[in-house]
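Participant: Return a 3D structure for these sequence lines:
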Amino acid sequence: MDDIQSLYDIKQLAELMDDRKNGETPYLLILGAGASFSSGCSSGWKIVEDVLDKYHLLDSYRTQEPEELSDSAKLELFWDFLKARSQTARYTALRRHIEGEEPSIGYICLAELIQAGYFNIILTTNFDIFLERALQSIGMIYPRDFAVLVNGYQIEEHVLKSLNFPKPRVKVLKLHGDLYARIFQFRPNEIFEFTDKIQQTIEKLLEDDAIIVGHSMQDTDLNRCFHIEGGEIWYVNPNEPTADSAAGNLREIRETFMTLNGIAGYFDQFFIRLHYYLLRESQRIREQRAHFYYQSGRELYELSNSSSNPEDYLHWAIQDFRVAADLGFTEADVYYQIGQSYDKHPNSREYNEQAIEAYSWCLELNPNFKGVHRNRGRRYMEQELYDEAIKDFQLELSLNPGDSDARDWLLQARERKMLEYIYEQGRITNRDYRKLFEVSRSIATKELSLLVEANKLVRKGTGRGTYYILPEEGE
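Facilitator: Model (predicted):
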């Protein structure tokens, strides 16, 4: 249920952020490595393993030690390798892991939120420049519209002065270095300490309300800056913090500590949803957002299969599919998925009209979409609209003659309409059946015979005088 609660909580956070637009200090934003995975950056452990392999750091151990080295031993080798390297050599070794590809859709959404004034100060432990590139891609100009401050690269006085100066409004403070400045504070002893003045400044910043995204809080220097006294924390991470983790400890000491985990805890998921609630009128990335919501709906639909409360996941799946459609997602499947979600809902019968509408929109976009006529026909059956149901089942069979479910439903629909006819007329003949359903004599004979064999009809008379009635009670 954490997935579902977090989806509701993002809406609450968006309202709180919007309220601050009226003169209050925006939330402080803290970004970690998880922010950049979807942009092509490697995880920390992937970097370690690749460096060990690329630079043959394990070769001697493979010949000397039959057993594989422990993870801690591998980390020591990795750190020793970096210790012996210059900043340029570190840049060469780490560049392809940190440089990534293009800023993800989550970064573009974040950039637009920053541009709109929802964040002023961003602390990041990342070396990459995805945020800077995202800001520039939406028209923000460096250094006019945003400043980038690199701890350990620019002199301390410049960093402190820039943070306190009102212009530019947006400041990005890179705590552990920068890819193109070729400053990489990566080893444990390098990230255990800030200078006194930098630490005091960060401590002051962390007294305000903050949102932590993509950061597992394993950086000792930053963790030391959090104190008991301080504002609310929103911790955005796919995983719930454990009691013995730094995030878990912070939850214990801060009065307000909100977690957004599960689906909503991923960087792209979080910022795309936040962007939608706060800046839904933006057209720049409409197509990308539409695709995101479609994929998110599919994921939530799948999660409903393993949930003890599938209706919650299906509710959000339907919401995401509808947002995708509203944003211009033009593939018919988005409406098919909405209909499927209603079909799967535990209270499915309450949503007949909504499901029919969704399937009808699907057929507007793709009249030959297999399965849709069958599913809509079943919904018509629920509403006792047998003519519409029969037409849909016949259309489904014309598209997919091997659909046995559609054939079974067609027979059921004809049976129910036939029963209505008999209730009114008292009987039905082969000719009546042919006229009622526009079928051949052979089909009418076959289907009437099946109903007789199933004891649903009784045959009376012979030859041209044959007719069929409902069985008497007890027959």
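
Participant: rest of the way, CA atoms for contacts and neighbours
Facilitator: Will do.

Participant: what ranges do the strands span in the stretch 51-200 of the chain?
Facilitator: Listed in chain order, the strands of the stretch 51-200 of the chain (DSSP state E, counting those that start in this stretch) span 119-124, 146-150, 170-174, 177-178, 183-184.

Participant: Turn these into CSV, columns for mean neighbour count and distance to Ala111.
Facilitator: Formatted as CSV, the strands of the stretch 51-200 of the chain follow (neighbours: other CA atoms under 10 Å; distance: least, CA to CA, whole Å):
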stretch, mean neighbour count, distance to Ala111
strand 119-124, 22, 9
strand 146-150, 21, 11
strand 170-174, 22, 11
strand 177-178, 24, 19
strand 183-184, 22, 24
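
Participant: Ok, which of those strands comes nearest Asp333?
Facilitator: Of all the strands of the stretch 51-200 of the chain, strand 119-124 sits nearest to Asp333, with 36.5 Å by CA to CA.

Participant: which other helices and strands contact the closest one?
Facilitator: strand 27-31, strand 170-174 (3 or more CA pairs under 8 Å, 6 or more residues apart in numbering; DSSP states H and E).

Participant: and Ser42, which of these is closest to it?
Facilitator: The closest of these to Ser42 is strand 27-31. By CA to CA, the value is 15.5 Å.

Participant: Tell me what angle the closest one forms with strand 119-124.
Facilitator: Relative orientation of strand 27-31 and strand 119-124, computed by axes from the mean of the first three to the mean of the last three CA atoms, to 10 degrees: 30 degrees.

Participant: One more sequence to fold, the one below, so I can look at both together:
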Amino acid sequence: MPRRDSTESSIPEIAKLLDIRKQGGSGIVLVLGARAGAFYRLSSTFQEMIMGFSERSLQGLSRSAAFDECYRVLNEHSFSERDLDSIFQAALRDVTVTDADLCLADLVKEEYFSEIITTNIDDLLEQAFNQAGVREGQHYEVFIPGRSYEQRLQHPERRLCRVIKVFGDLVARVYDARRQRSYLDRQARLKEHLQQVLESDILVIGLDPVWDAELIDLIPLDGGQSSTWFVDEDAPPAESRLARVFNARQALYLTGWDGHYDNFLKALFWHLKSSMPTNIRNFFDILSELRKINSEYKISQRERRETQEMLQTTLMQLSSLQQQTEQCFQLVTSELSMLREQLGSLQRLLLRED
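Facilitator: The predicted structure is shown next:
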């Protein structure tokens, strides 16, 4: 299977492609698979919840293989919609936006992508947009199958980055997490649009052969003159539909450490912008300020300790002086008493002589 070595040398090539497409005013299509989503990055928590309903074991399986096994359990078990919603909500309770999510949000704001097709039902992308100041209606618009505004899919009102949540949205409670093979067949307009868009230049990150099988089936084998980039930790299985698609399209591969969602997007952003996203820079500015305050506080504490030590020394000196003064006062008092007695004796003698 043709592939590039999993080295950082190919990331500059992708960055160059994005710059060229942006300058030409076209952008490219970004495809985010299940391995770029919240469930995969929370794989251990998610696996424990799902595999509690199975007698099979995940022991000895790779991270991606265990993730795919969870998909099979979801489809084999008769979960109700309420059960699924409870499982997904609980699994995503502690998930947070990463630096890579913020890098992606900034790239969207800079108009590097004309469209984002995601198979994830979580709202991490929208959270990252919000934190990065990327506003819906100003920078992007979201399409969810089954929603009324899907009718604008073919003819968007303005030139915004279109975010298509292929399998729905958990927050909106409109989704199909089990993704039965007939799902996209019921979404004729969406299916037609996806097939058309996926003929163009696409950058694919974290596409999973099992979780994302329905979308993979829509990627045309003939990409014409378009470019196709495949980014993931692992190369697709040799006999999989995903491998056949990218072989036919002569896709360029980036796998291994550089192919990890977080590593790739942060490195890509650096090559494009030679800096960190604004939100991350702000974070480090705040961190630097906190460190400065902490340092000043430590200095203040040290000065306070020194002042307390000086005060204690002064108090000890005053206490000693007080003791000395009291002792002197007692001595003077005793002397005065003796003098008074002597004076009294002299006065009595004088009176007798008179």
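
Participant: Now distance to Gly40 of the first structure too, for the helices and strands packed on strand 119-124 of the first structure, in a markdown table please.
Facilitator: Supplementary listing: these in a markdown table, determined by distance: least, CA to CA, whole Å:
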| stretch | distance to Gly40 of the first structure |
| --- | --- |
| strand 27-31 | 16 |
| strand 170-174 | 19 |
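
Participant: Can you say which of those is nearest to Cys225 of the first structure?
Facilitator: Closest of those to Cys225 of the first structure is strand 27-31, at 12.6 Å (criterion: CA to CA).

Participant: Give the other helices and strands that that closest one contacts.
Facilitator: Here strand 27-31 of the first structure touches strand 119-124, strand 210-213, going by 3+ CA pairs under 8 Å, 6+ apart.

Participant: Give me the mean distance between the shortest one and the second structure.
Facilitator: Superposed on the second structure, strand 210-213 of the first structure shows a mean distance to its aligned partners of 0.4 Å (mean CA distance after the TM-score superposition for the first structure).

Participant: Find me the equivalent region of that strand in the second structure.
Facilitator: Following TM-score structural alignment, the aligned partner range for strand 210-213 of the first structure in the second structure is 202-205.

Participant: what do you get for the longest one?
Facilitator: Following TM-score structural alignment, the aligned partner range for strand 119-124 of the first structure in the second structure is 113-118.

Participant: Work out the gap between the match of strand 210-213 of the first structure and the centre of the chain.
Facilitator: 20 Å (CA atoms, centre = their mean, to the nearest Å).

Participant: now stretch 49-69 of the second structure
Facilitator: With CA atoms, centre = their mean, you get 25 Å for stretch 49-69 of the second structure.

Participant: Check stretch 377-389 of the first structure too.
Facilitator: Put simply, stretch 377-389 of the first structure sits 34 Å off its chain's centre (CA atoms, centre = their mean).

Participant: Please work out which residues of the second structure line up with that stretch.
Facilitator: Using TM-score structural alignment, stretch 377-389 of the first structure pairs with nothing in the second structure.

Participant: how big is the offset of the match of strand 119-124 of the first structure relative to the first structure?
Facilitator: So stretch 113-118 of the second structure averages 0.8 Å relative to the first structure (mean CA distance after the TM-score superposition for the first structure).

Participant: which one of the strands of the stretch 51-200 of the first structure lies closest to Ile211 of the first structure?
Facilitator: strand 119-124 (9.7 Å).

Participant: which other residues reach that closest one?
Facilitator: Defining contact as CA atoms under 8 Å, 6 or more residues apart in numbering, one finds that strand 119-124 of the first structure is touched by 26-32, 113-114, 169-175.

Participant: Show me which of those residues is closest to Arg459 of the first structure.
Facilitator: Closest to Arg459 of the first structure out of the contacts of strand 119-124 of the first structure is Leu113 (73.8 Å), distances taken as CA to CA.

Participant: that older thread, reformat the helices and strands packed on strand 27-31 of the first structure into TSV and put distance to Lys391 of the first structure next to each item.
Facilitator: TSV is the format used below for these (distance: least, CA to CA, whole Å):
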stretch	distance to Lys391 of the first structure
strand 119-124	56
strand 210-213	52
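
Participant: Minimum distance to Ala413 of the first structure: which of the ones you listed has it?
Facilitator: For those, the distance to Ala413 of the first structure is smallest for strand 210-213, at 53.9 Å, taking CA to CA.

Participant: Can you give me the buried ones in the helix or strand following the closest one?
Facilitator: Using DSSP states H and E, the helix or strand that follows strand 210-213 of the first structure in sequence is helix 220-223. Residues of helix 220-223 of the first structure classed as buried: 221-222 (neighbour count, 16 or more other CA atoms under 10 Å).
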